[in-house]
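Q: Sequence plus predicted model, see below.
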Amino acid sequence: SGGNYNVRGICVAGSPGFLIGWNEYLAWGATALGSDNGDLFQERLSEDRSEFLFKDVWYPTQSTTEVINVRNEEPVEITVSKTIHGPLVDSFLKGAGRAENFSLKYVAIDEMKTPITGMLSMMRSRNWEEFTGGLSDYMFPGIHVVYADVSGNIGYHTAAAIPIRSGRLGLPQIGWTGGEEWIGYVPFEDLPHVLNPSLGFVASANHLPVGDWYPYSLTIGTGGTGHNPRSMRLYELLDNQNDFTLSSFSEIHRDNVSAIARDFLDLADLLLQRNLLSQSSSRLLNVFSDWDYRLVENSRAADIAETLVQTMHRSLRVDSSTATLASKYGGGHAGNIFLLRSVLSENEIYGMLTDEEELAVWVNQVIETATANIREGTSQVRPLVMVYQANLEGFPSILPNANRIMPSLTTTSANTIWSQLGNSYTQVVDLSNIDNSRAFLPPGISEDPRSPHFFDQVALWVAGETRPAPLSREEVMKYAELVRILPSSVTEKSDKVGAE
């Protein structure tokens, strides 16, 4: 706390902005949106690369020299050349032809803004209007934000600067004609949002709560539109809650039931009763005779169910024998979930399955493909070592002595709410008694391997528990190990003037 701030949460080390957190008035959480905030533009350059073409006019490229300091080595100098769209990145692209030149247009390069401004405003806000005012200054990376305040309001808002594209989605844009330029960003007020929905709760599991009626392409790469296996189960649990308490949220945090696998097996059982399953599919179902639908480690039924869920993901396609179902329900996990909910509800109400032959083809294909994957040993391999600060693919640990052995976890499946391997941070905020809030950061509070707090949250991580996270100074001081007062430049200047 200090000045206008009395806030707690999580941020990137060295950054003052909390991506997730709470103050005495409100709390917010965030999940990754995965929006595409950049495009490659194919450029036409002069033979010596000193000029680029744009709308029939040749312009000079701008070049700067960047110096990269390397520990125990000589500094490395690179020359960066830019067009109107951004830096030329040919040397970083695999498969680009010799005569092909590409620049990168990216929100973080284009806009001289930082998400810190928005986050600082969010951190000192006192209500939805102030909070979304700060959120409107947040530009990247894209996030889903859930919100609650002491007045009983709840809300959801997508936050990102998402370009409105005039060119082809998913392909490099043509850079020399001017016909495929960005035409601004999706207006903040048009991004998906809701305040106090009739549903009675807001939630995000990286899914985008809009359908094909939404007028903009948010180019998301995480979760997708509609439900995914985690959001399906999360909504199911929240919808069945009569009262929301710290205890009930802790139970939800530790939930590892696969609702999508459960419903798929229910449909398979209905088809089995109608003699529409193959012999191999029927045999596999015996594995699940006493399974409790939990995706836990060291369970053959859970491993096979996880493989079924993974196989389902791309199983509904308009160019295959599942074309009828794909056209009716859509593809991906959103299509799977829509299909399962629809046909099981229909059977419960009317005792019938429309398209039962097509459903039998789909279920048999999923089971038989999953069985083949299990035989080939393509099920998930769990990491045994936690590599210290290996954030880029193919790069080794920057400090091997800081690597740690992976603890024994209960649920590592990314298709569950608990999903311990993906559990980067947890907070449960009690807005009725702010000092009653709880949180934890696995595997430890400190990023410094020399600190006793580097690996001190592992027991909580393994058990799915949290630790006290009070906000008031009085309660925080009960857990303090060290108090360090950092003088501000204003204080130092005042002291100096006073001494003179």
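A: Received the coordinates, thanks.

Q: Could you use CA atoms for every contact and neighbour count after this?
A: Will do.

Q: the helices in the stretch 1-150 of the chain, which residues?
A: Under the criterion DSSP state H, counting those that start in this stretch, helices of the stretch 1-150 of the chain are mapped to 107-110, 115-123, 128-135.

Q: Point out the most buried one among these.
A: The highest mean neighbour count among those, using mean count of other C-alpha atoms under 10 Å, belongs to helix 115-123: a mean of 22.

Q: what's that helix packed up against?
A: Packing partners of helix 115-123 (3 or more C-alpha pairs under 8 Å, 6 or more residues apart in numbering; DSSP states H and E): strand 20-23, helix 128-135.

Q: which residues sit against the shortest one?
A: Read that as strand 20-23. Contact with strand 20-23 is made by 6-11, 27-30, 123-124, 427, 429, 471, as judged by C-alpha atoms under 8 Å, 6 or more residues apart in numbering.

Q: What's the PyMOL syntax to select whichever of the residues you listed are buried?
A: Listed next is the PyMOL selection for buried residues among the contacts of strand 20-23, using 16 or more other C-alpha atoms under 10 Å:
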select buried, resi 6+7+8+9+10+27+28+29+30+123+124+427+429+471
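
Q: Name the nearest residue to residue 173, ignoring sequence neighbours.
A: Nearest non-adjacent residue to residue 173, counting by C-alpha to C-alpha, 6 or more residues apart in numbering: residue 41, 4.6 Å away.

Q: coming back round to it: with distance to residue 466 added, can I get the helices of the stretch 1-150 of the chain in CSV?
A: Converted to CSV, these look like this (distance: least, C-alpha to C-alpha, whole Å):
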stretch, distance to residue 466
helix 107-110, 35
helix 115-123, 22
helix 128-135, 26
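
Q: what's the closest of those to residue 218?
A: Closest approach to residue 218 among the helices of the stretch 1-150 of the chain (C-alpha to C-alpha): helix 107-110, 14.0 Å.

Q: what's the closest one in contact with?
A: Under the criterion C-alpha under 8 Å, 6+ apart, residues 37, 38, 86, 114, 139, 140, 161 lie in contact with helix 107-110.

Q: By neighbour count, which of those residues wins?
A: Within the contacts of helix 107-110, residue 161 tops the neighbour count with 26 neighbours, counted by other C-alpha atoms under 10 Å.

Q: where does that one fall, helix, sheet strand or coil?
A: Following DSSP: H, G, I helix; E, B strand; the rest coil, the label given to residue 161 is coil.

Q: try it against this one:
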Amino acid sequence: MLYDAQTVTGGTSVEALLAFMSAGTWEEFRAAMERYYDPGLHVVFADAEGNLAYQTLVHRPLTTAPARLAQEGWTGAQDITGRIPLDEMPHKLNPKSGFISHANNMPVGSWYPHDLGIATGGTGHTARSWRLEQLLSGDRRFSPDDFESVLHRDDVNSVVAALLPVARKVVEEDGVAEPEVLALVQAVAEWDLRAGSVARFPVAAGLQNTLTPYRGAGLNKRYGAGAGGVANLARRLAAEFAVTGEGPQDPAIRAYLLSWLRASARATSGETPVPDATITIPYQRCLPHNLPAVAPEKDIVSPPLSCLDTGTVWSQPGNVYTQIVDLADPDNSRAALAPGNSEDLGSPHRTSGMELWVKGRTRPAPLSRAAVEALGCTRTALTTQGHAGPDAAPPLTVAAADPAARYVPAIPAVEPPSEAAQPGLVRGRKPDDPRLEAAFRVILRQGTAQADVDAQLARCREFVAAEPALVGQLRDAATLGVYLIEESAAGRLAVQYGSPHVLGKLQELLAELGDGDEATGARPPDDPDLARPERGVFAHYMVCNPRAGGDAGVEDYMAEIRDAQAAGIDGFALNCGGWTRREPHYKQRTALIYEAARRLDTGFLLFISADYAGDLTLEETRDMVASFRDHPNQFRHDGKPVLSTFSGEGADNNAGRELIAFLGREFPDGEGARGVCFVPYYMPRPSITELPDKSHADQVFDTFPGLDGFFYFGAAGTGDALAASNALLADKWVGAGRVYMASVTPYYRGLGGNYRCFETRGFESMAAEFVA
């Protein structure tokens, strides 16, 4: 079901906006809200009579099924039943506190009955909203100057300020002896908790990230998820600590605080330089698809800033506009507009707000017409002209003058694909033999020189001459190559393959090989040495989120495995962001999944992907391997249990090297090598990217020569971009005779600061990723 309220009702939010400007009372202002649709707003109201009000404002439909799910539009059973009334949206009028403050937080708790479509953790206070409440509470009255100096330029992160003394107490009570933690605590002992002081206490910069350690702490259900959950926990700990002066009794909270200190210490380990206090203001952004920058030479690099912490009220990177309205004297109001918001490079005002923004100051911003005109430096007169509809203007002819301006859509209108635009059924298949596969990657890559194509085909003929059993694989590979070249040349594939020269050579090869019925060279299914297939499709399974919930049992996991196998999936890569130390449910659930696969006895394969974003230890990694390496459903390569990771390389790559060495020491194979097939996803450092190019692939390959292969956790990009990264990474690792685990993803959506969506043209892009 596609539902757009403005289309259904024939309304527009512009009607509400015009009514807002003419409203004289809160009642009139709120009545205008009934005509507003979207996007969602947090509206704060004040008038000269001293009234203060707040309203969450969006036209949110009421549905019989959960609003975040697709609704059946063809049966009538799930029709839209109305909208959430304004009176049932969060609102307040003249609160007893005498003030209303807001910082893009939803001022309700988990008790609120309606789903407003906000992200997880979007209810309750955030660090910024809590800090505003701290500053405004009490009897102090604020002048416009106070609003600028005391409120606008406040640079204290309230969550960090609350957690740090409690965490320091836990270090003392537990007798923590870790050198990096003790060094961090000592280094910030004299820090005044202000972002403006970080230049003198550079290790304090790492403390700003309170959220990442919280995500794996197991506290979400008690305190809420996301930034709202961290703020909730911090408020409770601060209140308790003010009374007792002691650390919390809850082991999970103590573990989180220590994990936060450890992560902060790692983020600023070694010789800690003064953080770079400048930011780049792009001329034009190219989000969310990471497109190349538009005219990067026209970007603005700011002078050094005082407050880079986005958890503060000031938060200069996010400070786009500031306005202080003096209701007693509207012409005494003040404002500041951050630089870079004009894309007119010729404008003399593009950087006119730079100094005010950097210093956190404001300029006069009167509201009466006379005062505004007195400050004006240019004036433009606009005239209106009635529009009688699309048929009022005469049709354009060849002789007609070219219009002065015209609308050119940046993205062409989407047309339904014709049947001719759909690729045909795939013919042939990739060869299992790694030498043939590496050769065909070069052969089919667009742009390969004709001499290189001919040389690779000659090598393939040599392989087959030495091993006749490979004839069938070579024929299948040539058949697939002809298919890819023909379909891409016809515009039916997103990725282009080969060239007319390659097509002719492959057709010659097929004629030379004939039809035949030779064996393909694959091992027979009853071969006792066939521990696991060389090529398989694995679903990345988040162990923290089983389909049946946290209490899922063996039968529940068996049902998930049956559904996965019915869809053609060979196994699960079990993503574990914890194990035994902080979140023992990870190991418990993993054991249940392995047991479910064993009971089914259908050959379903499993291996662990250790998620180092969850602060795993080396000992936990050792236990992951030791606990399941001999399990009948453990995925093996060359007889060795497979272990993967998400990240784990460390800021300077030393953590990745340490992990490789550790696995070699703990699991020797008796022949001088490692008894674990280690295929991690290590990010390129220091130039981190989720869409690696050849330089990034070379960097990881050269930095970690001891890897058995590489896993690409590719999800953050369009289908074409992911297919391109898959292809070059496969060339690198498969070409070197190593293992490569490619990514095939239909959709990616992150939350919080990672809130990105990528449209991938559905199965067309998935097919391109798979073929690449």
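A: The structure has been received and is ready for your questions. As the structure is a prediction and not an experimental result, all values here were calculated from the model.

Q: The residue nearest to residue 173 of structure 1 and residue 78 of structure 1: what is the separation?
A: Distance, residue 41 of structure 1 to residue 78 of structure 1, using C-alpha to C-alpha, to the nearest Å: 21 Å.

Q: quick one on the thing from earlier: strands - which of the contacts of helix 107-110 of structure 1 land there?
A: With strands taken from DSSP state E, the overlap with the contacts of helix 107-110 of structure 1 comprises residue 38.

Q: would you turn the contacts of helix 107-110 of structure 1 into JSON lines with distance to residue 275 of structure 1?
A: Conversion of those to JSON lines gives the following (distance: C-alpha to C-alpha, whole Å):
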{"residue": "37", "distance to residue 275 of structure 1": "50"}
{"residue": "38", "distance to residue 275 of structure 1": "51"}
{"residue": "86", "distance to residue 275 of structure 1": "61"}
{"residue": "114", "distance to residue 275 of structure 1": "60"}
{"residue": "139", "distance to residue 275 of structure 1": "55"}
{"residue": "140", "distance to residue 275 of structure 1": "52"}
{"residue": "161", "distance to residue 275 of structure 1": "53"}
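
Q: mind checking which of the helices and strands packed on helix 115-123 of structure 1 is nearest residue 488 of structure 1?
A: Residue 488 of structure 1 sits nearest to strand 20-23 of all these, at 22.8 Å, using C-alpha to C-alpha.

Q: Number of residues surrounding the residue nearest to residue 173 of structure 1?
A: Residue 41 of structure 1: 23 surrounding residues under other C-alpha under 10 Å.

Q: show me the contacts for it.
A: Residue 41 of structure 1 neighbours (C-alpha under 8 Å, 6+ apart): 85, 102, 103, 104, 105, 172, 173, 174, 175.

Q: repeat that for 7 Å
A: Each residue near residue 41 of structure 1 by C-alpha atoms under 7 Å, 6 or more residues apart in numbering is listed here: 102, 103, 104, 172, 173, 174, 175.

Q: Need the counterpart of residue 335 of structure 2 in structure 1.
A: For residue 335 of structure 2, the aligned position in structure 1 is residue 439, judged by TM-score structural alignment.

Q: thought its match was touching residue 470?
A: No. Counting by C-alpha atoms under 7 Å, residue 439 of structure 1 does not reach residue 470; the two are 9.4 Å apart.

Q: Neighbour count: the two, which is higher?
A: The neighbour count for residue 439 of structure 1 versus residue 470, taken as other C-alpha under 10 Å, is higher for residue 470 (22 against 17).

Q: three-state assignment of that one?
A: Residue 470 of structure 1 carries the three-state label coil when classified by three-state DSSP.

Q: And it, how far from residue 30 of structure 1?
A: Distance of residue 470 of structure 1 to residue 30 of structure 1, given as C-alpha to C-alpha: 20 Å.

Q: for residue 81 of structure 1, same thing?
A: Following C-alpha to C-alpha, the distance that separates residue 81 of structure 1 from residue 30 of structure 1 is 36 Å.

Q: cool, residue 351 of structure 1 as well?
A: Residue 351 of structure 1 is 41 Å from residue 30 of structure 1, by C-alpha to C-alpha.

Q: same check, this time on residue 391 of structure 1
A: When distance is defined by C-alpha to C-alpha, residue 391 of structure 1 is 21 Å away from residue 30 of structure 1.

Q: likewise residue 493 of structure 1?
A: From residue 493 of structure 1 to residue 30 of structure 1 the distance is 39 Å (C-alpha to C-alpha).

Q: Likewise for residue 238 of structure 1?
A: The spacing between residue 238 of structure 1 and residue 30 of structure 1, counted by C-alpha to C-alpha, is 17 Å.

Q: hang on, the earlier thing: mind putting the contacts of residue 41 of structure 1 into a markdown table with neighbour count and distance to residue 299 of structure 1?
A: Compiled in a markdown table, the contacts of residue 41 of structure 1 are given as follows (neighbours: other C-alpha atoms under 10 Å; distance: C-alpha to C-alpha, whole Å):
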| residue | neighbour count | distance to residue 299 of structure 1 |
| --- | --- | --- |
| 102 | 27 | 49 |
| 103 | 23 | 49 |
| 104 | 22 | 46 |
| 172 | 17 | 45 |
| 173 | 25 | 48 |
| 174 | 18 | 52 |
| 175 | 24 | 53 |
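
Q: Looking at structure 2, name the residue matched to residue 365 of structure 1.
A: Using TM-score structural alignment as the criterion, residue 365 of structure 1 maps onto residue 259 of structure 2.

Q: what helix or strand does that match sit in?
A: helix 251-267 (DSSP states H and E).

Q: And residue 326 of structure 1, by the same measure?
A: For residue 326 of structure 1, the element it lies in under DSSP H and E is helix 323-329.

Q: ok, now residue 327 of structure 2?
A: Residue-wise, residue 327 of structure 2 maps onto no helix or strand under DSSP H and E.

Q: Next, count neighbours for the residue lying closest to it once chain neighbours are set aside.
A: Leaving out its chain neighbours, the residue that sits closest to residue 327 of structure 2 by C-alpha to C-alpha, 6+ apart is residue 48, at 5.6 Å. By other C-alpha under 10 Å, the residues close to residue 48 of structure 2 number 12.
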